[in-house]
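Trainee: Below are the sequence and a predicted model for it; my questions follow.
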Amino acid sequence: MRNRREEPVRRAPGALEAEVLAVLGNSAGPLSPSEVQARLRGDLAYTTVVTILTRLHDKGIASREKHGRSFRYHAIDDEAGLAARKMAKVLDGEPDRGSVLARFVTRLSKSDEATLRALLHGDGEDHAR
């Protein structure tokens, strides 16, 4: 991506991982790094794509299987699963989990609060997918 003066535009932190994860998630099967690179918009270097795929694998977000001399990658989680992992990681780093959860819940919209209540009562299982 470039702006009007042809300078590279920096992505937001995590944006590239999210783009790569979206490519993996929209694929019917595992992809090679070159296949991922071809499906991404922009002109990312092959090595950049391999680095992102390796990071996703190291984080447990993507699986990989040996295919010849390289790997093919597949998403383990979708975007909602990735967001849930991030939320759980933040929560895991807090000594007073109850307070963090209480503050989180008080800041939810009425609609999100209703969704959360339904999920907690087992009434909204279709949202959990």
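Mentor: Nice, thanks for sending it over. Numbers count the residues shown, from 1 in each chain.

Trainee: rest of the way, CA atoms for contacts and neighbours
Mentor: Noted.

Trainee: how many other residues sit next to residue 94?
Mentor: 11 (other Cα atoms under 10 Å).

Trainee: Kindly report the same for residue 34.
Mentor: A count of neighbours around residue 34, defined by other Cα under 10 Å, yields 15.

Trainee: Put this next to the first one:
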Amino acid sequence: MNGPTPAVRRSSVPDSSRPSRRRAQGELETEVLAALRAADGPANAGWVRDRIGGDLAYTTVVTILARLHAKDVVTRRREGRSFVWTPTSDEAGLAARKMRKVLDAGPDREAVLTSFLTSLPDSDEQVLRDLLRRADEEAAD
């Protein structure tokens, strides 16, 4: 039989030899950021993909990096035909950014802050009070 080789059809049934694991929302972004923070400097998507492991497609990593860039969580710089990526802040800075986003989305800022403060354990409340006191002292100087 001459002619083109028939296309291979892929089954819509998942391959049972590979365990299927669906990541929780935001988990892949967290993994990508952790890999970038572990880098000695700016890293490309291939390097990030290698550090994360698994069977992620290169394009998936690039998509996640682009989304993080749109959120101002990473910066990018063209290097050759691709980009190298750098996180804009450490984990504490990222957590603070998330907290600020939630606070900004609330309809009543004072109510959100009040609820947050009253839900803190005493030790965290004391840390917050100390930080506010120090900020007041620095502003007075």
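Mentor: Structure's in. What do you need? Remember, it's a predicted structure, so these values are computed and weren't measured experimentally.

Trainee: so what number do they get for TM-score?
Mentor: Counting by TM-score structural alignment, normalised by the length of structure 1, the TM-score of this superposition works out to 0.86. Behind it: 120 aligned residues with a Cα RMSD of 1.7 Å.

Trainee: got the residue ranges for the strands in structure 2?
Mentor: When secondary structure is read from DSSP state E, structure 2 shows strands at 43-44, 74-79, 82-87.

Trainee: Turn those into a markdown table, columns for mean neighbour count.
Mentor: Formatted as a markdown table, the strands of structure 2 follow (neighbours: other Cα atoms under 10 Å):
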| stretch | mean neighbour count |
| --- | --- |
| strand 43-44 | 20 |
| strand 74-79 | 14 |
| strand 82-87 | 20 |
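
Trainee: Adding distance to residue 117 of structure 2, write those strands out as a markdown table.
Mentor: Below are these laid out as a markdown table (distance: least, Cα to Cα, whole Å):
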| stretch | distance to residue 117 of structure 2 |
| --- | --- |
| strand 43-44 | 39 |
| strand 74-79 | 30 |
| strand 82-87 | 29 |
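
Trainee: Of those, which is nearest residue 52 of structure 2?
Mentor: Proximity to residue 52 of structure 2 (Cα to Cα) singles out strand 43-44 among these, at 12.7 Å.

Trainee: in structure 1, what residues pair with the closest one?
Mentor: Structural correspondence for strand 43-44 of structure 2: residues 31-32 of structure 1, per TM-score structural alignment.

Trainee: From residue 32 of structure 1, how far off is residue 68 of structure 1?
Mentor: Note on residue 68 of structure 1: its distance to residue 32 of structure 1, by Cα to Cα, to the nearest Å, is 11 Å.

Trainee: For whatever residue of structure 2 lines up with residue 111 of structure 1, the count of nearby residues, please.
Mentor: Residue correspondence to structure 2 (TM-score structural alignment): residue 111 of structure 1 is matched to residue 123. Applying other Cα under 10 Å, we find 9 other residues in the vicinity of residue 123 of structure 2.
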